[in-house]
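In: sequence plus the predicted model coming up.
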Amino acid sequence: MTMQTVRDVMTTNVVYLPSETTLAEAARTMREQDIGDVVVADGPGLTGVVTDRDIVVRAVAERCDPAATTLGEIVTRDLVTVRPEDSIHTAALLMRDQAVRRVLVCDDVQGLVGIVSIGDLAEEIDPDSVLGGISKAAPNN
C-alpha cells in the first residue's frame, strides 16, 4: 500500500479575492462556490486566508457591517502550509499542533497549488468516522 500524500486529497480549485472585497461579497462567493474559505491576495503575493467561521466570529459577532468590512480587516496572515508530497498524516498532525482546520498546499515552483481541510483528511484517514461521514455528506442548502 502506498502512502497517501496531500496531493491525493487536496482541493485545487482555490478561490482568490482581493483584500478590499467586502465580507458580504466574500460570503456570497463562498456560497456560490460551495467552499468554506478564500485566499486573500493582492498582486502576486498571498495576504492570508479568510474562512466562513472567521466572518462569523471576527466580524458578525462583533457587530461589524458585512457590507462595509473588508477581508483585509479580518484576514489570518499567519499561513500554515504543507507540501504536496507530504503525507496526509503529516498534514493531520500539523493541523492538530497548529489548531487549524485547513492548510495551504505550496510547492517551490508554482507556489500555492491547493488547500486541504480537516474534512478532506477525515474522509481518507477514517472514512467510517463521524467526521468522515459528515465530510462526505451532501451540503445543506
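Out: Cool, the structure landed.
In: CA only for contacts and neighbour counts going forward, please
Out: Noted.
In: those strands in this structure, which residues are they?
Out: Counting by DSSP state E, the chain has these strands, from start to end: 16-17, 37-42, 45-51, 81-82, 102-107, 111-117.
In: now tabulate those strands in CSV and tack on mean neighbour count and distance to residue 27.
Out: Formatted as CSV, the strands of the chain follow (neighbours: other CA atoms under 10 Å; distance: least, CA to CA, whole Å):
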stretch, mean neighbour count, distance to residue 27
strand 16-17, 18, 11
strand 37-42, 21, 9
strand 45-51, 20, 9
strand 81-82, 20, 24
strand 102-107, 21, 18
strand 111-117, 21, 18
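In: switch those strands over to a markdown table; also include distance to residue 133.
Out: Below are these laid out as a markdown table (distance: least, CA to CA, whole Å):
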| stretch | distance to residue 133 |
| --- | --- |
| strand 16-17 | 28 |
| strand 37-42 | 21 |
| strand 45-51 | 22 |
| strand 81-82 | 24 |
| strand 102-107 | 18 |
| strand 111-117 | 14 |
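In: closest one to residue 69 among these?
Out: strand 45-51 (12.7 Å; CA to CA).
In: which neighbouring elements make contact with that closest one?
Out: strand 37-42 (3 or more CA pairs under 8 Å, 6 or more residues apart in numbering; DSSP states H and E).
In: for the strand it packs on, packing partners?
Out: Using 3+ CA pairs under 8 Å, 6+ apart, the elements in contact with strand 37-42 are strand 16-17, helix 23-33, strand 45-51.
In: reformat the ones you listed as JSON lines; add distance to residue 58.
Out: What follows is the helices and strands packed on strand 37-42, written out as JSON lines (distance: least, CA to CA, whole Å):
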{"stretch": "strand 16-17", "distance to residue 58": "18"}
{"stretch": "helix 23-33", "distance to residue 58": "11"}
{"stretch": "strand 45-51", "distance to residue 58": "10"}
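In: and here's the other structure:
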Amino acid sequence: MDVETKMTVHDAMTTNVVTVDPSISVAEAAYIMTKEKVGSLIVKSNAEPEGLITESDIIQKVVSKDLKASKVTIGEVMTKDLITIEPEKELNEAARLMARNNIRRLLVVKDGSLVGILTSTDVMAVSPELTEILVESARFEENTTTYTEEERPLPGICEICGTFAEYLEEYDGKYVCEECKEELEGE
C-alpha cells in the first residue's frame, strides 16, 4: 500500500483555527476573515463547534439578499449541520467525505472538542494523488446528470490494492476498485 494512503487527517490539518462567538455580526466576521487571511471561521461559544461561516455563506445569505452585515449575527447565517472527522482517520477517507458531501472543509474533533480544520487545499498540499477525488467531485457537481448518493461515481484509492481508480464501490465497509470487488465477491 502507498505511503500516502496511510497519511492521517492529523498530518494535514491546520491546528491554528480562528473561532468566533455566534453573537458577533457578519461585518465583524468579514473583518476577522480579511485580517486573518482565512476563508472561514469556526463558530463556538464553548469547546464544541456549533457552526461554520464561510465567505460563500456571507455572499449567499447576506450580500445577495442586500441585508446589512452589521445587523445580522453569525448565528443567524452560519452552517449548523457540521460534518466532522477525527484526527486519526486516514486522509483518503477525509477526501471521500468531502467529495460525497460536496464540501471543502471538515472540522477535526476529538472527544467533542475542536482540534483543527482540514480543507481541500490542505489535502491537495500533502497528498496530490487525493486531489483527483476532490477534482472529480467538482466535475460531477458541474455535470447536469443527477445521481443519487448511491449511484454517484466516487474516484479514489482502493483500500485493498492501493491503486487509484476512477470509480470506487463500497464493499463490506471498504472502498474498492472493480477488480478487487470481483475478487472479494469470488471468495
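Out: Structure's in. What do you need? Everything numeric in this text was worked out from a predicted model, so none of it was measured.
In: can you say which of the strands of structure 1 is nearest to residue 136 of structure 1?
Out: Nearest of the strands of structure 1 to residue 136 of structure 1, taken as CA to CA: strand 111-117 at 12.6 Å.
In: state the distance from the counterpart of residue 113 of structure 1 in structure 2 to residue 80 of structure 2.
Out: Alignment note (TM-score structural alignment): residue 113 of structure 1 maps to residue 115 of structure 2. Using CA to CA, to the nearest Å, one gets 18 Å for the distance from residue 115 of structure 2 to residue 80 of structure 2.
In: pull the contacting residues for the equivalent of residue 55 of structure 2 over in structure 1.
Out: Alignment note (TM-score structural alignment): residue 55 of structure 2 maps to residue 52 of structure 1. Residues near residue 52 of structure 1 by CA atoms under 8 Å, 6 or more residues apart in numbering: 27, 30, 36-37.
In: what about the helices in structure 2?
Out: 9-12, 26-36, 55-58, 74-77, 91-101, 120-126, 131-142, 178-186 (DSSP state H).
In: next, the mean deviation of the third one compared to structure 1.
Out: It stands for helix 55-58 of structure 2. When structure 1 is superposed, helix 55-58 of structure 2 averages 0.9 Å from its matched positions, counting by mean CA distance after the TM-score superposition for structure 1.
In: mind listing what's buried in that helix?
Out: Under the neighbour-count criterion of 16 or more other CA atoms under 10 Å, helix 55-58 of structure 2 has 57-58 buried.
In: how far does it sit from its chain's centre?
Out: Centroid separation for helix 55-58 of structure 2 versus its chain: 16 Å, with CA atoms, centre = their mean, to the nearest Å.
In: swap in the first one?
Out: On the basis of CA atoms, centre = their mean, the separation between the geometric centre of helix 9-12 of structure 2 and that of its chain is 13 Å.
In: tell me the buried residues in that helix?
Out: Buried, per 16+ other CA under 10 Å, within helix 9-12 of structure 2: 9-12.
In: now swap in the fifth one and tell me
Out: Within helix 91-101 of structure 2, the residues that qualify as buried by neighbour count (16+ other CA under 10 Å) are 91-100.
In: hang on, the earlier thing: ok, the match of residue 113 of structure 1 to residue 123 of structure 2 distance?
Out: Residue 115 of structure 2 is 17 Å from residue 123 of structure 2, by CA to CA.
In: cool, residue 9 of structure 2 as well?
Out: Distance from residue 9 of structure 2 to residue 123 of structure 2, by CA to CA: 9 Å.
In: list residues touching both of the two?
Out: residue 91.
In: circling back: okay, the helices of structure 2 in JSON lines with distance to residue 18 of structure 2 next?
Out: Below are these laid out as JSON lines (distance: least, CA to CA, whole Å):
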{"stretch": "helix 9-12", "distance to residue 18 of structure 2": "17"}
{"stretch": "helix 26-36", "distance to residue 18 of structure 2": "8"}
{"stretch": "helix 55-58", "distance to residue 18 of structure 2": "14"}
{"stretch": "helix 74-77", "distance to residue 18 of structure 2": "14"}
{"stretch": "helix 91-101", "distance to residue 18 of structure 2": "21"}
{"stretch": "helix 120-126", "distance to residue 18 of structure 2": "16"}
{"stretch": "helix 131-142", "distance to residue 18 of structure 2": "24"}
{"stretch": "helix 178-186", "distance to residue 18 of structure 2": "42"}
